[in-house]
Each structure stands twice: as C-alpha cells, then as structure tokens.
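Participant: Here is a sequence with its predicted model. Questions after.
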Amino acid sequence: MTAPSSSGSPGRATPLLAQIWAVIALPLISILLALLVGAFVILASQLVLPGGNLDLLLPLTAYAALFQGAFGNFDALVDTLISTTPLVLGGLSVGLAFKAGLFNIGAQGQFLLGALGAVAAGVALAGAPPLVAITVALAAGILAGAFWGFIPGLLKAVSGAHEVVVTIMLNYIAIAVIAAVVGGPLRQQGRPEAITPDVGNAALPVIIGNDGHAGIALAIVAVAVVAFLLFRTTLGFEIRIVGANPDAARYAGMRPRALTILTMSIAGALAGLAGAVVVLGVTHLMTPSFGTTVGFDSIAVALLGRTNPVGIVAAAFLFGALRAGASLMQIKAGIPVELIDVLQATILLFLVANPVLRRAFRLRGVKAGLETTETITKTYAGEVAPR
C-alpha cells in the first residue's frame, strides 16, 4: 500500500506564509526604517553640539540601552507592560472605529474624560470597600469615555458632521473640562497647586511585581472581548460590513446610523477605560496638566496593528517598550527621551505612505479588510450622513 504523499503540504503552506508576509511586511519595514531614521537623528545631533565628537556607535549604544530599559530585568518588563496597557485599550478604541470606516481621532479626549470620571468616583468612594470603589470608578471611567464617543457618533449619524473635525474639537473641550474640574470642585483643600485627592481604596491592586496593576489583566480581557465581538458576533459582522460598504449594508437591512453611534460609543468606552486604568493604577490622582499622549499614540498603534486585536497588542507592546526604555537610554547614551516621539511619528509616517513603500519594496497587497490607512482620508460617511 502506498504511503500518503505529503508533497501537497508545502504548496498549501506557501499561500499562507505569503499572506502572513503581506500582512506584516509593511509594519516591519516601517519599524526598521524608523530605527534607521532615529540613528541618523542621533548622529546628526552630535554635529550641532558644541565640541561634540561624532561617535558612529552611539546609535547602537542608545538602542542597546533602550532594549535594556524595556527588557533588561523583571522590573523593566513590568514597566513595559504598564506602559503597554493603556496603549492596548486605546488602540482597540481607534481600531474598532476603523473597522466601521470611522477615524476616531478623539481617543485622547475620551481618555481624559475616562480618567476624570474614574478619579471623581474614586475620590468620592475613597473610604468604601476596595471592590466597590474600584468597580464604580472603572464604570465611571468607561461611561464618561462612552459619552464622549457618543457625541461625535450621534452628530455623524444625524447630520453627517465629520468625526475627525468633531473629535478634534472635543479633545480641546476635554482639556478645558479637566482644568476646570480639577482646579475647582475636585481640588484638594489646603494645597497651593490644583490637584485632586488620592483615589484611596479605588486604586487598582498590584498583581505583578512591585507596580504591575490589575489594569494589565483588564487589557487582556478587553482584547478577547473585542476580538470576539468583531469576529464571532452578528454585531461585529455588521460593523465590518458597514465599514467596507455602507450602501451594501443598508440594502442588506443593516442600520449604518445606529451602528455609527454604537461603534463610536464603544470606542469611547475603551479609551475611557484606558484613562481610568492610568489614573487608578499609576497616578492615583489628577492635575490640570494630566494627560499623556496615549490617545494620539493609539492611532499609530491601531495602524501598525492593522486594526486587528492581536496586531494591536503587538504594536502596543512595541510602543510600550519604547516608552519604558527611554529613561535608561537617556541616562546611558545621553539621548533625550523625545527621540521616542521621533520614532513613533516616523513609523506612522511610513505606514501612511504605504503605496510608496509597496512600490519601493515590491510588496503585494493584502486581502480586503486588512488595509486601514484609507480610512484616514476617506470615511464611509464623509460626504453624506448614513441613512
């Protein structure tokens, strides 16, 4: 009897490997090119310093210190996970909106409102049992972010107002709201500067190392929930169809208006959870200047991760590692931490310029549904409101 032939296995594997390469090639090339640009920036910075000597090995020294600061020991890895957590949640927020053909540039404002809602509830329940205080504070952050996402979703659905314009304005409003509330009703008495009281028992418990808070676990749960929503539920299918072709979705009986509002609300809730996790797990209080660049970094994370939940985790981990390792890079190599902003911005620039890179490196396209940068310049209801 003749043994079964396995000659077909390589043939079946080749298309799969080719498709995987098509998905990861552009992000990988963008990262490598960004690191190369960063090396040139490091070298050029030496030339403008008084009496500076050109050290051709300085970029390698800087990147080695960056890697050590992010992964050099267990505490460094925990710091990387802490930096990664809000980026995962923010990336899911932006990525989910992308799936529906929406550009949620308002993740920063939703992040801030989520943090404000969480700290307000945390301060009010600072003496309550931890389980109650944490649950209510997280819920307050989620609801505040969802409300801030609901506004542009509603305006988009009802009047066709472009979500990019609306969310940019809401970002500025969120900053003003933070300053007004933290400097007013939530201001800690007896302090010369505007600062809120500590959230007390609403602080997230530490589950890993000395600082690894429970927000890390929440981010993992959020990834699983969003992945299940997008790829295993009717709602997720409708979101993806509306993003791909709203007219076809409408003819199929779907409701683009309602899906726009719901998607932006869920996206806002995820960004709000990111803000709540930061304020309850890291800072434990707020100042008028509170706010990292998490909301804006989330855009790059979503693009680099191809809006796929697993890809977003990988992209967020990369950006989290860059943030976590920046301090040691500055100490050992004397390179300002702002280089990380240069790297992140350059990665985003190369991602947006993907047609140029595809021609330059002869990269083939990917299957429909994996391209995301088109959403930046054209959303499905950019000209008219969905009916």
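Facilitator: Yes, it's here.

Participant: alpha carbons only for contacts and neighbour counts from here, please
Facilitator: Noted.

Participant: which stretches of the chain form strands?
Facilitator: Along the chain, counting by DSSP state E, strands occupy 206-208, 212-213.

Participant: what comes up buried for the longest one?
Facilitator: Neighbour-count burial for strand 206-208 flags no residue at all (criterion: 16 or more other Cα atoms under 10 Å).

Participant: next one: stretch 193-204
Facilitator: Neighbour-count burial for stretch 193-204, counted by 16+ other Cα under 10 Å, picks out 194-204.

Participant: Need the strands of the chain in JSON lines (columns: distance to Ala120).
Facilitator: Output for the strands of the chain, formatted as JSON lines (distance: least, Cα to Cα, whole Å):
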{"stretch": "strand 206-208", "distance to Ala120": "21"}
{"stretch": "strand 212-213", "distance to Ala120": "20"}
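
Participant: Tell me which of the ones you listed lies nearest to Ile82.
Facilitator: Comparing those by their distance to Ile82 (Cα to Cα), the top pick is strand 212-213, with 6.3 Å.

Participant: what's next to the closest one, contact-wise?
Facilitator: Outside strand 212-213, the residues that touch it by Cα atoms under 8 Å, 6 or more residues apart in numbering are 78-79, 81-82, 204-207, 281-282.

Participant: one step back: ok, of the buried residues of stretch 193-204, which one's closest to Leu322?
Facilitator: Among the buried residues of stretch 193-204, and counting by Cα to Cα, the member closest to Leu322 is Leu204, at 24.1 Å.

Participant: show me the contacts for the closest one.
Facilitator: Counting by Cα under 8 Å, 6+ apart, Leu204 touches 134, 213-215, 277, 280-281.

Participant: repeat for Asp55
Facilitator: 43, 46.

Participant: do Ala249 as well
Facilitator: Ala249 makes contacts with 238, 241-242, 255-256, as judged by Cα under 8 Å, 6+ apart.

Participant: can I get these in TSV with neighbour count and distance to Leu343?
Facilitator: Listed next are the contacts of Ala249 as TSV, based on neighbours: other Cα atoms under 10 Å; distance: Cα to Cα, whole Å:
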residue	neighbour count	distance to Leu343
Glu238	21	36
Ile241	22	34
Val242	25	33
Arg255	17	40
Pro256	26	37
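
Participant: What about those, which are in helices?
Facilitator: 238, 241-242, 256 (DSSP state H).

Participant: List just the nearest of the residues you listed to Gly8.
Facilitator: Among the ones in helices among the contacts of Ala249, Ile241 lies closest to Gly8 (Cα to Cα), at 34.4 Å.

Participant: how close does that closest one get to Gly209?
Facilitator: Look at Ile241 and Gly209: by Cα to Cα, to the nearest Å, they are 43 Å apart.

Participant: this is the other structure I want to compare:
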Amino acid sequence: MSGPEVNKPAEEAAEPSSTPTSTSVPGAPGNPGTPGVPGAPGSPVKPEREGGGSQLVREIMSGNAMISVLAVVVALVIGGILIAATDARVTTALGYFFGDPTATFKAVWASVSEAYGALWRGATYDPGSRTWKGRLGIFETLTFATPLILSGLAVTLAFRVGLFNIGAKGQIILGATFAGAVGFLIELPPGIHLLAVIVAGAVGGAVWGGIAGFLKARTGAHEVIVTIMLNYIAVSLVLYLLKNQLKDPNSSNPISPRMHESAMFPLLLGPNFRIHAGLIVAVIAVFVVSWLLERSTLGFEYRAIGANPRAARTAGMLVSRGYITVMLISGALAGLAGVTQLAGTEKILDSDIAGSIGFDAITVALLGRSKPWGTFFAAILFGAFKAGGTSMAINADVSIDIVAVVQSLIVLFIAAPPLVRSIFRIKVARRVGANI
C-alpha cells in the first residue's frame, strides 16, 4: 500500500532524498566496521521502509507458492472438522464413543467424504447425474471462474505496484452499467454491438479505477479508503439509475431491460450450458497481463515502483504516472468482469450485479501470489467452490455456508504464512544479504 512519501504534496514528494542510502558488506575491503551493530561505522544500513502497508503487500507477493497450496489444505481440513461437527450421525456416534470409538471415526469419515465428494463431483464430473448439464460440472466451474479471473487480475496488477485495490466491486458495477447502457439502449449490428459493449465496460471500469489512481498520485489519498468509498458510491449510483434512466418500464423492480441478443456473449456449448465466450476474453487477459508485467517496459516500471517507489523515482521513473495508469488498467479489467457478468450470465442489470465477486477477487489474487497464471488457477479453484457448493448442499445435506468458511480460512492462512509454516514445521531459508 502507500508509503510515507505519498502523504506529502505532489511537488515535495517528487524530490528525491538528498541523503544517499549506503549499503556495505561487513568484512569487505575498505570496510572495517563492526558487523551486526546498527549505526556502527561500516555496518550495513537498511533502506528505509515505505510503511507498514507497502511492506505487507511485498510480503504477500514474495511468499512461497507452496504456502498457498498448504493454506488450501489446512482450510479444507478445518472445513472437514466443521462438517463433521454439524452432522447428526457424528453427534449420535459421539454419545457412545467410549463404548464403540470406531463408529465415531466411521461417521466422521462418511460425513466428510460425502460432503467433499459431492463438492468435487459438482465442480468437475458427476456420472450419476441424469442431465449433461449436471454431469459436466466443470463447465459451470469455468462459468463462475470467468469474472473471477478478470477481477482477480485487476487486484493482482495493482498489487504489483504496491497498491491495494479494494474497489473491484465498484469497478465491476460501473463496467456493467456502461456495458448495459450500450447493450440495451442502443441497437447495432451483431459483432459490432458486442465489441461496443466490451469497450464500454472496460471504459467504465477504467474511469472508476482511474479516480482512485489520480487521487493517490496527486493528493496522496490512501487507495484503500478511496476505493472502499467508491464502492458505496457505485452501488448507490447504479441503484439511482435503475430507478430512473435505466429502469425497465415493464417491471416495478429496480432492474434494467434485457440486453439485446446481439450484445451478449455467444454460448460456447449451446443452450444447455451457461459457459460463454467471455471465458476466451478472460484467458486472453491473462496472457496480456502476463506479458505486460514480465516482458514490457511498462511492466518493469510497475515492478520497480512496487518494490521501492523512492528508488524508482530516483531512477527517473514517474511514480505518479505509474499509479494512475495501473489503476486505469486495473479498473478496465474489473470492468470487463462486469461485462462477462451482464452480457454472459445475468443479461439484466441490477444493483447486485457484482455480488461477492469484488471481494472474492482479493482472495483470488492473494492465493495466486500476485501472478497472472497463479490468479487464473486460483479463480478456477474458487469457481469450483461455487459450482460444487450447491451440489454439496443438495446431495450431502451440508450448509453451503461451509464453503464460505473454507474460503475465509484460505484468506486467513494466506495472509499469515508464518502460521502455515509453523503448522507444517517449514523452516525459512535465509539468504545472504537479504536484509541489505
């Protein structure tokens, strides 16, 4: 998140520090200082930290990928304990535990295996289903994952510049609103109409994200506070529009008219499945963001700013411009997530078009370790939770809220890598000069 320099006026923050930061290695020729004593002549001088928020973002970004996997494992184990604890068969078996302990363990195993088995079948493939839609749950998983991929990329991109974009929800809403205005108020030829909807959605999200980036760059306003407030504004704004300019005249509810067929994403597998061409847009976005961050000059500047804004500024990079452009791109990605929701699955705009996607995107970005492809696979995992959760609730009689608990636990363990390391007794390998 933000460092101390962004709280200064823009003109003052643009001036590099006049005191150079020196680093030296104890024992090196010409450096006879006392090693390990801070402030002693020749001792290593640690660079000034950019603030607790930025440090947190950098620690999240630098975590081991294995920690993400282990965090999911621990969350599933704890979720299994909750499933067993709420199962009537288990509580009954506990009543005579000392008389027949094996019955309790069998009941626990049956409860957990049935629940997670139903979750897996609902998210992937269920041979016992009578319909192809119910049998091939993997396509429902991909449908749920599509907006999560795009919104997760939005949060990931901001992370790489050291910004915490909490405003994906508002950007999704504005993207869907712009896309809807083009999709059900304007008639265009097929193909051109869908393209116009996609562009409008990206512009809407970019405008909403750009506001936060501009305020961050020019005034030092904290992006977390700004984006959270923009979320509230977006919800109220779209609700006002749905009661007035964008309201469906044939409905008493605050909803929009239905999108024109020419403005919607085509279904990839016919009317029996909800999976649509928005998934292709999401996959293309993963490739583009990956190239942007890893192979472009702009991506190099983003990574440099995220690692150390002061060093990037001293090297001649325009940190303020980086904040603005990254939030514009981040907002555009979230806006595209709104487009896939509206033009792909919902087809009608309402005030709850974003649902929980905006906040799930933060979890997806954290689980993906702020890497585009990591975010992609994390989004598929959460799409599987959403698709399989319904199956688990119906076929295993387990509350779908357990899935939300598992997702929340994943966030908890992802944000606390030392806790995961202590559970699995993983030692951190210290690198020479890591603190210099």
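Facilitator: It's in. Everything numeric in this text was worked out from a predicted model, so none of it was measured.

Participant: quick revisit: show me which pair in the ones in helices among the contacts of Ala249 of structure 1 is furthest apart.
Facilitator: Ile241 and Pro256 (9.5 Å).

Participant: Centre-most residue in structure 2?
Facilitator: Ala361 (2.5 Å; Cα atoms, centre = their mean).

Participant: so who does that residue touch?
Facilitator: If a contact means Cα under 8 Å, 6+ apart, then Ala361 of structure 2 has 148-149, 151-152, 155, 168, 379 as its contacts.

Participant: how about 6 Å then?
Facilitator: Applying Cα atoms under 6 Å, 6 or more residues apart in numbering to Ala361 of structure 2 gives the contacts 148, 151-152.

Participant: What lines up with Arg323 of structure 1 in structure 2?
Facilitator: Correspondence of Arg323 of structure 1 to structure 2, assessed by TM-score structural alignment: Lys386.

Participant: what stretch of structure 1 lies opposite the lengthiest helix in structure 2 in the alignment?
Facilitator: In structure 2, taking DSSP H as the definition, the longest helix is helix 192-219. Counting by TM-score structural alignment, helix 192-219 of structure 2 falls onto residues 132-159 of structure 1.

Participant: quick one: that stretch to structure 2 mean distance?
Facilitator: Superposing on structure 2 places stretch 132-159 of structure 1 at an average distance of 0.8 Å from its equivalents, by mean Cα distance after the TM-score superposition for structure 1.

Participant: likewise stretch 314-327 of structure 1?
Facilitator: Mean deviation of stretch 314-327 of structure 1 relative to structure 2 after superposition (mean Cα distance after the TM-score superposition for structure 1): 0.7 Å.

Participant: Contacts for that stretch next, please.
Facilitator: 66, 69-70, 80, 83-84, 87-88, 301, 304-305, 337.

Participant: and if you look at stretch 399-412 of structure 2?
Facilitator: Contact with stretch 399-412 of structure 2 is made by 71-72, 75, 79, 363, 389, 393, as judged by Cα under 6 Å, 6+ apart.

Participant: change it to 10 Å
Facilitator: By Cα atoms under 10 Å, 6 or more residues apart in numbering, the residues outside stretch 399-412 of structure 2 that reach it are 68-80, 82-83, 86, 115, 119, 360, 362-364, 366-367, 382, 385-386, 388-394, 414-416, 419-420.

Participant: Give me the subset of the residues you listed lying in helices.
Facilitator: Short answer: the contacts of stretch 399-412 of structure 2 in helices (DSSP H) are 68-80, 82-83, 115, 119, 360, 362-364, 366-367, 382, 385-386, 388-394, 414, 419-420.

Participant: if I read this right, Leu92 of structure 1 contacts Ala227, doesn't it?
Facilitator: Yes. Between Leu92 of structure 1 and Ala227 a contact is recorded at 9.5 Å, counting by Cα atoms under 10 Å.

Participant: Comparing the two, which residue is more hemmed in?
Facilitator: More neighbours surround Leu92 than the other of Leu92 of structure 1 and Ala227, with 33 against 18 (other Cα atoms under 10 Å).

Participant: What is the equivalent residue in structure 2 for the more buried one?
Facilitator: Checking TM-score structural alignment: Leu92 of structure 1 goes with Leu153.

Participant: so what's Ala115 of structure 2 up against?
Facilitator: Taking Cα under 10 Å, 6+ apart, we find Ala115 of structure 2 in contact with 80, 83-84, 109, 388-389, 391-399.

Participant: rerun that using 7 Å as the cut-off
Facilitator: By Cα atoms under 7 Å, 6 or more residues apart in numbering, Ala115 of structure 2 lies in contact with 392, 396, 398.

Participant: For Gly122 of structure 2, see how far away it is.
Facilitator: Ala115 of structure 2 is 11 Å from Gly122 of structure 2, where distance means Cα to Cα.

Participant: Gly344 of structure 2 too?
Facilitator: 21 Å.

Participant: Comparing the two, which residue is more hemmed in?
Facilitator: Neighbours were counted for Gly344 of structure 2 and for Gly122 using other Cα under 10 Å; Gly122 has more, 28 against 24.

Participant: Contact partners for the residue in structure 1 that the more buried one lines up against?
Facilitator: Matched to structure 1 by TM-score structural alignment, Gly122 of structure 2 sits across from Gly69. The contact partners of Gly69 of structure 1, taken as Cα under 7 Å, 6+ apart, are 76, 324-325, 328.

Participant: Quick one: map Arg421 of structure 2 onto structure 1.
Facilitator: Aligned partner of Arg421 of structure 2 by TM-score structural alignment: Arg358.

Participant: separation between the residue nearest to its match when sequence neighbours are not counted and Ile31 of structure 1?
Facilitator: Using Cα to Cα, 6 or more residues apart in numbering and skipping the chain neighbours, the partner closest in space to Arg358 of structure 1 is Arg364 (6.9 Å). In this structure, Arg364 of structure 1 and Ile31 of structure 1 are 18 Å apart, going by Cα to Cα.

Participant: Neighbour count: these two, which is higher?
Facilitator: The neighbour comparison of Arg364 of structure 1 against Ile31 (other Cα under 10 Å) goes to Ile31, with 21 against 15.

Participant: what's the matching residue for the more buried one over in structure 2?
Facilitator: Checking TM-score structural alignment: Ile31 of structure 1 goes with Val72.

Participant: residue contacts, its match?
Facilitator: Per Cα under 7 Å, 6+ apart, neighbours of Val72 of structure 2: Ile410.
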